[in-house]
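K.L.:
here you go, sequence then predicted model.
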Amino acid sequence: MARLDPTRDIVRLTADIVDIASESFQEAELADAVEDVLRSQPHLEVTRDGHTLVARTTLGRGERVLIAGHLDTVPANDNFPSRLEGDLLWGLGTCDMKGGVAVALKLAATLPDPVRDVTFVFYEAEEVAAVHNGLGRVAREQPELLEADFAILMEPSVASVEAGCQGTIRIDVVTRGERAHSARSWRGSNAIHATAPILATLAGYEPRRVVIDGLEYREGLNAVGISGGVAGNVVPDEARVSINYRFAPDRSETEALAHLHELFAGMEIVVTDSAPGALPGLDRPAAAAFIEAIGAEVAPKFGWTDVAQFTQLGVPAVNYGPGDPVYAHKQDEHVPIAHLTGVEDALRRWLSP
């Protein structure tokens, strides 16, 4: 079995974790190695669910914070194993997000007396369909394990804080018509032509800008696809405009969908995907202390991440981790050494007596 030594410096520990292959659905070896480290720490209570691990301190502190990272990666692309060159560590998962996993694991093992109780979560299957997501499964089946006042998801964020996240809904707005030969088009009704009001609504739409905890979230409503047509000589009887709505986290999924129904009133709407946003919760004491300890400017998260899982549980959350997300999933994936050491030092300051 692969072994990990959490007393190694953060760069070497990250490399060791990167060098244990853990493509989605193949996280067993890495999960075993992480579990071995966690169970050797007397200050941690450890629960394993599949290839997802939850380790908790129970020191009776006034606050509990949660630090989470996923173990899996996308498939290798001639970028495995790791290599250290200058001030960069290269390799599959260095950025997304084994650098963050290494920081969390090192803190879990070497900080036995934190000023806040801490729950560490190392979970499987983030890079695939949400139904397989280990964090989501624990949230559904054992939500008590994820109870906290504040959460940090160690997704790559250029070692800065990105608070909360936008929600996302994808819909198809469907138009119906009647087929006819294009030589006798007056005998039919063109469903593609009927999409014109939909496109006009989208073109004239003014997205909201919403300030939450001092952060401005900018919404977006965009057509991301359009389909229709039967043959080159047939008037089509169906067309679809696929739309993605990125909504600020002050709206629930229900409210966001109601807004879409209002915009496209009387039209046929099919929801194809939906995920809630996440409130930043920067007014919480633990969050305020975290921001002060980090000493970095806080930005809103415009994309969707698993911080939304925590909002569903009533736990405000931020994204904070080493690496630039631009390099996630790329062949030249890498993480700056300065990000690894900086994130570890900042979190250690925040959690230390």
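P.N.:
That came in fine, so what should we check first? Numbering: from 1, shown residues only.
K.L.:
contacts and neighbour counts: CA atoms only from here.
P.N.:
Fine.
K.L.:
pull the number of nearby residues for the residue nearest to residue 123 when sequence neighbours are not counted.
P.N.:
Once flanking residues are discounted, residue 123 sits nearest to residue 52: 4.2 Å by Cα to Cα, 6 or more residues apart in numbering. Residue 52 is flanked by 25 other residues according to other Cα atoms under 10 Å.
K.L.:
contact partners for residue 52?
P.N.:
By Cα atoms under 8 Å, 6 or more residues apart in numbering, the contact set of residue 52 is 31, 121-124, 134-135.
K.L.:
what about the most centrally placed residue in the chain, which SS state?
P.N.:
For the chain, the residue sitting closest to the mean C-alpha position, by Cα atoms, centre = their mean, is residue 305 at 1.8 Å. Recorded secondary structure, residue 305: coil (DSSP: H, G, I helix; E, B strand; the rest coil).
K.L.:
can you give me the distance of it to residue 200?
P.N.:
Noted for residue 305: a distance of 31 Å to residue 200, by Cα to Cα, to the nearest Å.
K.L.:
same question, residue 100
P.N.:
44 Å.
K.L.:
below is an additional structure, to be compared with the one above:
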Amino acid sequence: MVHRVACGAVTVELDLTADPVDLTAALVDVPSVSGDEATLADAVQRALRTQAPHLEVVRSGNAVLARTNLGRPSRVVFAGHIDTVPVNDNLPVRRTETHLHGLGTVDMKGGDAVMLHLAAAVPDPRHDLTFLFYDCEEVEAVRNGLGRVERDLREWMDGDLAIVCEPSNAVVEAGCQGTMRIELRKSGVRAHTARGWMGVNAIHALSPALETLAAYQPRTVDIDGCVYREGMQAVHIEGGVAGNVVPDAALLRINFRFAPDRSVAQAEAHLREVFAGHEFEVVDFSAGALPGLSAPAAQELVAAAGGEPVAKLGWTDVARFAALGIPAVNFGPGDPLLCHTQQENVPIADIHRCVDVLRRLVG
């Protein structure tokens, strides 16, 4: 990767012919926290246009889209976000004999590097290919760049199989959980803590809901051989006025991760049953996705990868494709348990394995 300074701006040059591990390192060293992806998007767009002339390339905000138009009877869509969570003293990239360490190595610049390698290195695939590099996946769903692509450039998402290259330990992860966030608020009456009996403590009023959460027993669901574990957690609590005041307002935020056999409406109904007697507001939700393993291209991927597919424990953009009727799976390098941690690191062997499997798939 070469940096040039022109007119006060840094220009990044990516080498798509490099080893995908080196390409991963180059991508990691371009900071791209959600909302600040322009420099990396520019580099990806420029590299695809100059090094992969067989592709049609378009830009949508800070998303870069590329595809072949060879008239093949089937199309495989690859999708990966180029943004990261905020930097946490984990840049620049650090390399050991077996791993790359640093922000985005797992989530998900290793997967992006695999996609870029395929885009440049396979000009005559046996499936037509589409590559979607998009922005703002790590923030609220309304800002997700893939959602913008769906609204404005819907035909770019069409295919017989979508592969989201999120980290999956280089094994096929099928479907994904849905997610719903709710806010539960309690009101009280302020009073001096020296005369606390004259007030009503709103924080204390959250106790029954917290006790319900602590006692909650989540389901484990087997769908087509993939086991999904649900979960419900308090993720934020706030309240308080001063050290000597009984608080008159308190807020509890709860995240529910649900198996894809539940719809969004069913997930909300379940929450209302669990928290009967409490008023709450649904503030964010995304549907899950059932395993998309019956499609011929998905079966080809499973065969190329070997082993058995597993359930995706978390939400990914496979759900967006599934909602459009497009079978979708997750397949990418790195351990998803390391996402958003300071210790992000991706095995070099995972990157090479993903490249080898996907090259067998696309021919």
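P.N.:
Cool, got the structure. These numbers were taken from a predicted model, which means no experiment stands behind them.
K.L.:
quick check: TM-score for this pair?
P.N.:
After superposition, the two chains reach a TM-score of 0.86 (TM-score structural alignment, normalised by the length of structure 1), with 352 aligned residues with a Cα RMSD of 2.9 Å.
K.L.:
if we can go back for a sec, which residue in structure 2 aligns with the residue nearest to residue 123 of structure 1?
P.N.:
Under the alignment (TM-score structural alignment), residue 52 of structure 1 pairs with residue 63 of structure 2.
K.L.:
measure its match to residue 50 of structure 2 for me?
P.N.:
Distance from residue 63 of structure 2 to residue 50 of structure 2, by Cα to Cα: 17 Å.
K.L.:
next one: residue 343 of structure 2
P.N.:
Using Cα to Cα, residue 343 of structure 2 is found at 35 Å from residue 50 of structure 2.
K.L.:
the more surrounded of these two?
P.N.:
residue 343 (16 against 12).
K.L.:
now do the SS call for the more buried one.
P.N.:
coil.
K.L.:
map residue 337 of structure 1 onto structure 2.
P.N.:
Per TM-score structural alignment, residue 337 of structure 1 is aligned with residue 348.
K.L.:
identify the residue spatially nearest to its match, adjacent ones excluded.
P.N.:
residue 99 (5.2 Å).
K.L.:
need the counterpart of that neighbour in structure 1.
P.N.:
Aligned by TM-score structural alignment, residue 99 of structure 2 pairs with residue 88 of structure 1.
K.L.:
burial count for the residue nearest to residue 348 of structure 2?
P.N.:
The local packing of residue 99 of structure 2 (other Cα under 10 Å) involves 18 other residues.
K.L.:
the biggest helix by length in structure 1 vs structure 2, average distance?
P.N.:
The helix spanning the most residues in structure 1, taking DSSP state H as the definition, is helix 337-351. Compared with structure 2 after the fit, helix 337-351 of structure 1 shows a mean deviation of 0.7 Å (mean Cα distance after the TM-score superposition for structure 1).
K.L.:
residue contacts, the nearest residue to residue 236 of structure 2 once chain neighbours are set aside?
P.N.:
Distance criterion Cα to Cα, 6+ apart; nearest residue to residue 236 of structure 2, sequence neighbours excluded, is residue 253 at 5.0 Å. Residue 253 of structure 2 makes contacts with 181-184, 234-237, as judged by Cα under 8 Å, 6+ apart.
K.L.:
hmm, back to that, pull out the buried residues from the longest helix of structure 1.
P.N.:
337, 339-344, 346-348, 350-351 (16 or more other Cα atoms under 10 Å).
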